[in-house]
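A.B. asks: Turn this into a model:
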Amino acid sequence: MTLSMWLLTIILVGLVVLLVKFQQHTTAIFGSVLVLIFALGWVDSETLLGNAANEGLATLVLLILIAYALEKTSILTQLTRSLFSKSERSSIVRTISFSGISSALLNNTAVVAAMISSIQKNPQVNTARVLLPMCFAATLGGTMTLIGTSTNLVVNSMWVKQGHDAIGFFDLTPIGLIVFLLGAIVLYFTSLMLPKKEMVEEDVEEYFVEAKLESTSSLVGKTVEEAGLRNLVDLFLVEIIRSDRLVRPVSHSQMLRAGDKLLFSGNVKKIQVLDQFDGLKLFAHKTGLLTQELTEVAIKQDSNLVGKSLKETGFRAKFDAAVVAIRREGEQVSGKLGEVHLRAGDLLLLATGTDFASRDNLRKNFYILSGVTPDNMISGWREKLVMVGFVAMIIGSVVTGRSLFDLSLFLFAALLFTGCISVDEIKRHFPVSIWLIVVSALSLANAMQAVGMDGQIASFAANSLSGYAPVWTLLGVMVLTIMITELLTNNAAAALMFPIAYSLAIGMDVNAFPLILAVCFGASCSFISPFGYQTNLMVYNTGLYKIKDFVKVGGLITVVYTLVCVIMIPIIYPF
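C.D. replies: The predicted model follows:
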């Protein structure tokens, strides 16, 4: 080995050590290595810019942003409503199935986040028995399509950079489907090994929110359950006011009528979910003020508002603001929002106008506490556009053979032009970390070529592995990738293992695609450690699990997962 090869080897070893020791600084570590190999001249500026803007990486970014727009629709909320029954076994089957199938098309982190809340709120099942199987099923489901997990997209971008056609949308499906089905069976039975615990619910500030059902709403004449208002995530229908008559508690069979005032309690960040129900208007909508950014205030002891209702105060004209929700410590607010008599210490969430900050009566009446940004949602024709556009993109890619980059670019442009996703949201959700990791990994592969290390690995494969069946190399690549993903993260594991797997295939003179798929599936196999993947950490903290719970359930899943991949990959994609 030359001096340059030894130096690059030291850099790669140092990269792994730093990633293990400082996992929270993954982006900075990869970025530093990128600068270092550029400074050493192993990668020139033209190559670096090509890596930063290659088609595979651009497709990855576009699909992640499109997936975010899809998460803003009501699809997850609608589908989670019928998951649970009084039977724990039936609930686990439904949860595993829904989580896996959803994660094949949606970001699995978003799926897990939405389902955690639904599981927490459901009294019919023990949360600890359902939560971990749901999380693992989401990971398994993500292996079924190209966009099921960012790891697949990372590998695809590196594969395209090598001059190959992009991985097809359903190229991973035959293997991923078998992985999911067998994994789901294992999860069903291993869930019995999990202890029964009560989950600690997230501490949220429960506000009192009013919405009116308009006469034109399609919900009129339906029961509460038929309308889908029974199992909202983080919002609970407390009471209905109908012609000055109070309906409380609200049963699932209660019929909805035009003009009903529906009173919800819960996490105010979820209030925009109500916008997705036809003809359901928040109290603040009467004023014409938007609820994208909210201001939280507390009423002062000597405020002129104390003892008066919102209607009596002329709140909108006085402050250029409308009350979206009210919270009162130690007491649940009841009745029409506009008729609630305010008290000192009441917390109000305000949708404010442009003149709000300049009003000179604010300090006299309020303590300004903070700004609150509700979870942004989309509804109506925009929601339909996102869903139909997403399905059309997938079908178009399969039927026409047009590249996923082209179709995702068209859909992204349509979503941006129609306001389904804003420029600010693009800035907030642009996957900078994944982008930098992929650019660094591509540049490391270029550095390996520049110093001849890829040839060294290929030579090793030709001399040392030529007498062995390629399936053993596939097994070795997969096991090593699994080990790295458990120690680091899935995207880092894929980035580090791709050039090694590709060089091994070149040296053995075999089809590289099976080994690349081993990297895809191996990088997604993160079940043994709660720290290997973000969804694992989410349920680990929320579900009060112990590491041994992950080891005993995740260990068996890992064995089954690995065996299925090693057997099925060479059958479907021969060497």
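A.B. asks: okay, CA-based contacts and neighbour counts for the rest of this
C.D. replies: Noted.
A.B. asks: And the residue nearest the centre of this structure?
C.D. replies: With distances taken as CA atoms, centre = their mean, residue 110 lies nearest the centre of the chain, 2.6 Å away.
A.B. asks: Now find how far off-centre the strand or helix carrying that one is within its chain.
C.D. replies: Taking DSSP states H and E as the definition, one finds residue 110 inside helix 108-121. Relative to its parent chain, helix 108-121 has a centroid offset of 10 Å by CA atoms, centre = their mean, to the nearest Å.
A.B. asks: What residues of that helix count as buried?
C.D. replies: Neighbour counts over helix 108-121 (16 or more other CA atoms under 10 Å) mark 108-112, 114-116, 118-121 as buried.
A.B. asks: before we move on, back to that, quick check: the gap between the nearest residue to the residue nearest to the centre of the chain once chain neighbours are set aside and residue 144.
C.D. replies: Nearest non-adjacent residue to residue 110, counting by CA to CA, 6 or more residues apart in numbering: residue 71, 7.0 Å away. Distance, residue 71 to residue 144, by CA to CA, to the nearest Å: 19 Å.
A.B. asks: please give me the structure for this one as well, since I'd like to look at both together:
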Amino acid sequence: MNAEQIIVVVIFLATMGGLIFTKKRPSGIFAASTLSLIITQQLNFDDVIANATNIGLITLVLLLTISTSLDKTALLKRAGRKILDKSYRSSFAKLFSITFVSSALLNNTAVVASLISTIKQNQLHPASKLLIPLSYAAILGGTVTLIGTSTNLIVDSFLIEKGHQGFEFFDFTIFGLTAGLICGVFLYLASPLLPTFQGSKSQYDSYLLEADVEADSELIGKTIEENRLRDLPDLFLIEIIRKNKLITPVTPDLMVEKDDKLIFTGNVKNLENIEHIKGLTLFAEADGLMREQLTEVIVSNRAPIIGKTLKEVGFRALFDAAVVAIRRDGASISGKIGELKLQAGDFLLLATGNDFLQRENINKNFFIVSEQTIKRKLSIKQEIFTWSGFLGVIALAALSIVPLATGLLFFAAALTVTKITSIAEIKRNLPLNLIIVIVGALSLAKGLEQSGVLALLTDFMMPLLKQSSPLMALVVVYLLTLLLTEFVTNNAAAALLFPFAYGVASSLQLPVMPFALAVAFAASASFISPYGYQTNLLVFSASNYKFIHFIKIGTPLSIIYSSIVITMLNWYYL
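C.D. replies: Prediction:
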């Protein structure tokens, strides 16, 4: 090995060591490796810029940008309220099916995040029997299409960078669908291996929220249990005000009536879980001020409004703001928000008008704490446009009529024009860390290739690989990726192992596609560790799981999944 090759190998090993043995963010580690390659003149700046404009990376960023608009719609939230019933078999089947199908088209981390609180707070089944299946269903569903997981798009970007056409939309489907459905059956049969306990309690500020049942509400005539009002994520129904009479506690068999005022306590960041219910209007919505940015304030100890109700002070006219929720530390509060007497130290969450900060009386009454960001509720027309537009783009790409990146770009522009999203929201949700990881991984791969390190590695392994079958080469690539993904993130594992997989396929004069797919599938197959994949980490944090719980059910699942994928790739391509 010459000096340049030694430098690149040291940077590569340092990157691997940083990902496996430190708690530093992968984006920081890959940024450091890229800078090291530039400083040591193993890459120039033009190489890095070329990696940043990779079409696969652009497609991924556009897809994640659009997914924030899809997440505003009520579809998944409505489905989440109807998933669970008294039968575990039925609940499991609905949970797996909805998660599996959704993850094939949407960001699977977002799917799990949308459903996790519903599962965690349900009163019908232990959360621990459903949270790991939720994560695994999302992982399995993500491998069914090109856009199901960012890992697929990362490998796609590597293929394109190598001069290949890249993946077609359904190149993953026959393998991912077969393996996913078989593994789903196994998960249900293996559910006795899962522990039995409820999810850990959420830590959040107990704000009081009020919502009115309108005449056209879908809740009317059904009980609290039938409406799933006990299972709203991080929101708890504590009382109902009916004809100026307080009903508390709220029993599951209580029927909801027109003009009821439902009083919730919970996390204000989950307001969209109330807003998506047809005919249920938040207290502040009546003033027409509900918007994306909410302002949290504390009532000053010298405020003239102390001891008065919101109605008495004419809050909306006085401050150009409406109270969305109220919190009083160290004391419980109940009743209509508009009739609560304000006290010094009360926390108010305000939906503010354009004139709010210009009012001279703001500093006399409040200390401004922070701004809260919530997902703005979409109208029915906006929801229909969002979903029909997204599915239209996917259909055009799947039929090879319009390239996926082109369709996503125009659709993102259409979402901005129709005010479903905004430039500010796009900037706020830009996946900068993921972009740095991908650009860094592409740069590291180019450094390994240009320095000749990959050629040395494949030459070293060639005698062993040539004595074996193409299947054995495929197995080696798959297992190395699978092992690495349990120690680092799935995206990092795919980025680090693809250059090796490509070198093996080229040296053995085998088709590149099965090896690229093997890297993509193996990088997503993180079932054994709670730290290898984002969805596993989400459910691990939401419950009292231990590492051993993932090992017990994840190990046999990983063996079944891997066996199916490798067998089918060998049968189809080799």
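A.B. asks: Give me the TM-score for this pair.
C.D. replies: Overlay of the two chains. TM-score (TM-score structural alignment, normalised by the length of structure 2): 0.92; 572 aligned residues with a CA RMSD of 2.6 Å.
A.B. asks: And the helix holding residue 110 of structure 1, what does it pack against?
C.D. replies: Contacts defined by 3 or more CA pairs under 8 Å, 6 or more residues apart in numbering; DSSP states H and E place helix 108-121 of structure 1 against helix 75-80, helix 88-103, helix 127-141, helix 534-542.
A.B. asks: 6 Å instead, please
C.D. replies: If you count contacts as 3 or more CA pairs under 6 Å, 6 or more residues apart in numbering; DSSP states H and E, helix 108-121 of structure 1 packs onto no helix or strand.
A.B. asks: Have a look at how far, on average, that helix is from structure 2.
C.D. replies: Helix 108-121 of structure 1 differs from its equivalent in structure 2 by a mean of 1.6 Å after superposition (mean CA distance after the TM-score superposition for structure 1).
A.B. asks: and the angle for that helix with helix 127-141?
C.D. replies: Here the directions of helix 108-121 of structure 1 and helix 127-141 differ by 160 degrees (axes from the mean of the first three to the mean of the last three CA atoms, to 10 degrees).
A.B. asks: what does helix 108-121 of structure 1 contact?
C.D. replies: Contact with helix 108-121 of structure 1 is made by 138, 233, 535, as judged by CA atoms under 6 Å, 6 or more residues apart in numbering.
A.B. asks: Off-centre distance for the helix ranked longest in structure 1?
C.D. replies: Secondary structure assigned by DSSP state H gives helix 547-572 as the longest helix of structure 1. Put simply, helix 547-572 of structure 1 sits 23 Å off its chain's centre (CA atoms, centre = their mean).
A.B. asks: for stretch 81-97 of structure 2, same thing?
C.D. replies: Counting by CA atoms, centre = their mean, stretch 81-97 of structure 2 is centred 21 Å from the centre of its parent chain.
A.B. asks: Run through who's touching that stretch.
C.D. replies: By CA under 6 Å, 6+ apart, stretch 81-97 of structure 2 touches 137, 228.
A.B. asks: Please identify the buried residues of that stretch?
C.D. replies: By 16+ other CA under 10 Å, the buried positions in stretch 81-97 of structure 2 come out as 81-85, 88, 91-97.
A.B. asks: Return the member of those residues nearest to residue 486 of structure 2.
C.D. replies: Distances from residue 486 of structure 2 to the buried residues of stretch 81-97 of structure 2, taken as CA to CA, are shortest for residue 96 (22.9 Å).
A.B. asks: Once you drop chain neighbours, what's closest to residue 149 of structure 1?
C.D. replies: residue 142 (5.1 Å).
A.B. asks: Verify the stated contact: the one you found with residue 152.
C.D. replies: No: using CA atoms under 6 Å as the test, residue 142 of structure 1 is too far from residue 152 to be in contact (8.9 Å).
A.B. asks: Between those two, which is the more surrounded one?
C.D. replies: More crowded of residue 142 of structure 1 and residue 152, by other CA atoms under 10 Å: residue 142, with 32 against 28.
A.B. asks: what separates that one from residue 171 of structure 1, distance-wise?
C.D. replies: From residue 142 of structure 1 to residue 171 of structure 1 the distance is 13 Å (CA to CA).
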